[in-house]
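In: Attaching a predicted model along with its sequence, questions to come.
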Amino acid sequence: MKIVVLAGGISTERDVSIVSGTMICKGLREKGHQAVLLDVYCGDERITEEDFANEERLFPKEYDVEAAAAYMRSFNEQIAQLKKTRKQFFGANVLRLCEAAEVVFMGLHGEDGEGGKVQAVFDLMGIRYTGSGALGSAVAMDKGLSRRLFAAQGVPTAKGMTVKRGEQRLTPSENGIGLPCVVKPCCGGSSVGVEIARTEEEYTHALDVAFGYEEEVVVEQYIAGREFSVGVVDGEAYPVIEIAPLEGFYDYTNKYKAGATIETCPASLDEAKTKEMQRYAEMAFRALKLECYARMDFMMDRDENLYCLEANTLPGMTPTSLLPQEARVLGMDFAQLCEHLIEVSVR
């Protein structure tokens, strides 16, 4: 297939997205697909009209994925300035190249990529892509809205609330959540801007940090215990994976620093608890109107109560990311998983 792997963008997860996109593109090329890597925001000005007149030039059989990734990274220092001077989100030749592809593999992470806006444009243009549609993507990106839908559909989640910039800031003793608590941007990802507050001073600082990223933040009860994740593909839960950081919590550093976290799949749980978590993952998937695939994050407290934290509609996609590790337990290697996600999405 002729495939565009779309990555990069302008969110706080741009670098992670480039890594995911690079690995996806390599995996698909290993399977014989004519996949190319493209930055959704910066595009590729090197593509000419002659290239668009010849699909073999747009989707060549021989292709240097690492060179394409390096080209994307060459824009990193310019992103902040480009955001100030540009009105249009899509970069040079992006929409034309995506139209020319048989399918777009969404390697985007974070807002303005994972949050439904790109998906909505593609829907209007008739461009096929992997992952959930515009509605499910937008709903899942909003952690405050996700929490309310979980509660409405019987998916257990931690007690919490949302706070908007400029609203009266109630203290932890006044807001009914208490300490310790977790403060995080409402629509962020990769744990960027997430803080655990154990004192009122830390709570005030955590709000300031989170509001540095967004206009609305989520404040949640802190759940002490074990952390897990469950992929859901085509509506069915994958094996449960346990995430155990050697220090602190599963923040940005522990997510992406080699050796910082012990990941065990299948998780060391009895069959009943495994099935319970998988059932809640599938319920959360349906509650948020997700399609194709996603990954649900859970906490389990010391009394073995489960709490669904959030959904990731475009989870990390490197061979060591959580969803690929779960797929490996089912006998599916990384390249096979990439192909399977395309098959499910196109179907």
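Out: Okay, I see it.

In: contacts, neighbours, all on C-alpha from now
Out: Will do.

In: And the strands in the chain, which stretches?
Out: 2-7, 34-39, 103-106, 160-164, 181-185, 195-197, 216-221, 225-233, 236-245, 261-264, 293-301, 306-312 (DSSP state E).

In: and the shortest one, how far out from the chain's middle?
Out: It stands for strand 195-197. 21 Å (C-alpha atoms, centre = their mean, to the nearest Å).

In: pretty sure residue 8 is touching residue 22, no?
Out: No - between residue 8 and residue 22 there is no contact under C-alpha atoms under 8 Å: 10.2 Å.

In: neighbour-wise, which of these two wins?
Out: Set residue 8 next to residue 22 and count neighbours by other C-alpha atoms under 10 Å: residue 8 wins out with 31 against 26.

In: wait, what's in contact with residue 233?
Out: Residues in contact with residue 233 (C-alpha atoms under 8 Å, 6 or more residues apart in numbering) are 292, 293, 294, 341, 344.

In: from those, which is closest to residue 15?
Out: Taking C-alpha to C-alpha as the measure, residue 15 lies nearest residue 294 of the contacts of residue 233, at 20.3 Å.

In: Against residue 17, how distant is the closest one?
Out: 16 Å (C-alpha to C-alpha, to the nearest Å).

In: okay, now the one to match up with it:
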Amino acid sequence: MSLNFGKVAVLFGGTSAEREVSLRSGQAVLDALVNQGIDAKGIDPKVYDVAQLKAQGFDRAFIVLHGRGGEDGTIQGLLTYLKIPFTGSNVLSSAITMDKSMSKQIWKSAGLPTAKYKIVTKNDYNAKQAKNILMDLSHTVMVKPVNEGSSIGMAKVDNADDLNKALLDAFKFDSKVLLETWIEGEEYTVSMLDGHALPAIKMSTDNDFYDYNAKYQSTNTRYFCPCGLDKQEMKTLNALAEDAFVSIGCQGWGRVDFMRDMNKQWFLLEINTVPGMTETSLVPKAAKQAGYSFEQLVLKILMQTLA
């Protein structure tokens, strides 16, 4: 098996706001590959010059870099230039999915369901705009830095003062912020493997939404897989996930996040092209339901670099 793959660079860590999560994901992936006899080495771009990968004899790369530098097309562009095969989506689709506003524009043009939204920029925003924005977006909004993941910098607000405070916080992470109409309902995620949907997962938290604490710190977050949907609902959800994935040109593996409102209408939230890969993350949970062990999942993702 190691002869087929050659020398594999597992890229994790990096310098984004999601560094700590990436370190945990990357170590889990690295351990799974090594346990299967693959010549894999952990590479942290924060301390290693990844431009030297080819010269150091690496044959392919398993990207486990979350956030900027890892999911935004940057590392994908470098690896493409070096002619090193890598896991996951290409430069363009990685860049688009990292920019939540671009994803939503594509989905809207493709007729796919996504909540009403507005983009505000740090240099152009005036606090006096807050009341009108809230009125236009049904009075309660989600504040999301456009180019961050793991719910970093996100907040739910329903008044002008809180909106301005949330924007000040979000602008610390990104100069461009997405304001999205709050959807009251249930949150689901559909993991993608080889372009096809794995069993959906429903997330439930006592927090206002599935935030950083609920994802990585709380012991009270509940995950349901099977998710409780009937066959027709599952068919609809899976079709939406695959359409959303394809519409942006995503490849290999990833995760598509959804909300379902009180009227059972689906709304696309975002795509993660390098989602969490600890043994308790969402993609491994879905893969386990589909019959894949964590090691089998990791191997199946790496096999995409042989195509």
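Out: Noted; the coordinates are in hand. Because the structure is a prediction, the values reported are computed rather than measured.

In: one step back: among the contacts of residue 233 of structure 1, who's most crowded?
Out: Highest count within the contacts of residue 233 of structure 1 by other C-alpha under 10 Å belongs to residue 294, 26 neighbours.

In: what about that one, distance to residue 317 of structure 1?
Out: 11 Å.

In: now residue 49 of structure 1
Out: Distance, residue 49 of structure 1 to residue 317 of structure 1, by C-alpha to C-alpha: 32 Å.

In: quick one, which of these two is more surrounded?
Out: For residue 49 of structure 1 versus residue 317, neighbours defined as other C-alpha under 10 Å are more numerous around residue 317 (24 against 8).

In: Skipping its backbone neighbours, what lies nearest the equivalent of that one over in structure 2 in space?
Out: Mapped onto structure 2 by TM-score structural alignment, residue 317 of structure 1 lines up with residue 277. Nearest residue to residue 277 of structure 2 in three dimensions, chain neighbours excluded: residue 25, at 4.4 Å (C-alpha to C-alpha, 6 or more residues apart in numbering).

In: What is the burial count for the alignment partner in structure 1 of that neighbour?
Out: Alignment note (TM-score structural alignment): residue 25 of structure 2 maps to residue 20 of structure 1. For residue 20 of structure 1, the neighbour count with other C-alpha under 10 Å is 26.

In: For the residue mapped onto residue 41 of structure 2 from structure 1, which non-adjacent residue is closest in space?
Out: Counting by TM-score structural alignment, residue 41 of structure 2 corresponds to residue 36 in structure 1. Excluding the flanking residues, the one nearest residue 36 of structure 1 by C-alpha to C-alpha, 6+ apart is residue 4, at 5.2 Å.

In: what do we get in structure 2 for the one you found?
Out: In structure 2, the residue matched to residue 4 of structure 1 (TM-score structural alignment) is residue 9.

In: same deal with residue 289 of structure 1?
Out: Match for residue 289 of structure 1 (TM-score structural alignment): residue 249.

In: From residue 94 of structure 2, how far out is that match?
Out: 9 Å.

In: returning to what we had before: between the strands of structure 1, which gets nearest to residue 81 of structure 1?
Out: Checking these against residue 81 of structure 1 by C-alpha to C-alpha gives strand 34-39 as the closest, at 16.5 Å.

In: which residues touch the closest one?
Out: The contact list for strand 34-39 of structure 1 (C-alpha under 8 Å, 6+ apart) reads 1-9, 21-22, 25, 28-29, 44, 59-61, 63, 65, 68-69, 72, 91, 94.

In: Based on its surroundings, how many neighbours for residue 214 of structure 2?
Out: Residue 214 of structure 2 has 20 neighbouring residues, counting by other C-alpha under 10 Å.

In: ok, now which ones touch it?
Out: Neighbour list for residue 214 of structure 2: 205, 207, 220, 221 [criterion: C-alpha under 8 Å, 6+ apart].

In: Tell me the counterpart of it in structure 1.
Out: Following TM-score structural alignment, the counterpart assigned to residue 214 of structure 2 within structure 1 is residue 254.

In: thought residue 346 of structure 1 was touching residue 129?
Out: Yes - using C-alpha under 8 Å, residue 346 of structure 1 is in contact with residue 129, at 7.4 Å.

In: neighbour count winner among the two?
Out: Between residue 346 of structure 1 and residue 129, residue 129 has the larger neighbour count (other C-alpha under 10 Å), namely 24 against 14.

In: ok, and the closest non-adjacent residue to the more buried one?
Out: Counting by C-alpha to C-alpha, 6+ apart, residue 104 is the residue found nearest to residue 129 of structure 1 once chain neighbours are left out, at 4.5 Å.

In: Ok, residue 12 of structure 1 next?
Out: In this structure, residue 12 of structure 1 finds its nearest non-sequential neighbour in residue 110, 6.9 Å apart by C-alpha to C-alpha, 6+ apart.

In: now residue 87 of structure 2
Out: Of all residues not flanking residue 87 of structure 2 in the chain, residue 62 sits nearest, at 5.3 Å (C-alpha to C-alpha, 6+ apart).

In: Could you check how far the residue mapped onto that neighbour from structure 1 is from residue 331 of structure 1?
Out: Using TM-score structural alignment, the partner of residue 62 of structure 2 in structure 1 is residue 105. Counting by C-alpha to C-alpha, the gap from residue 105 of structure 1 to residue 331 of structure 1 is 22 Å.
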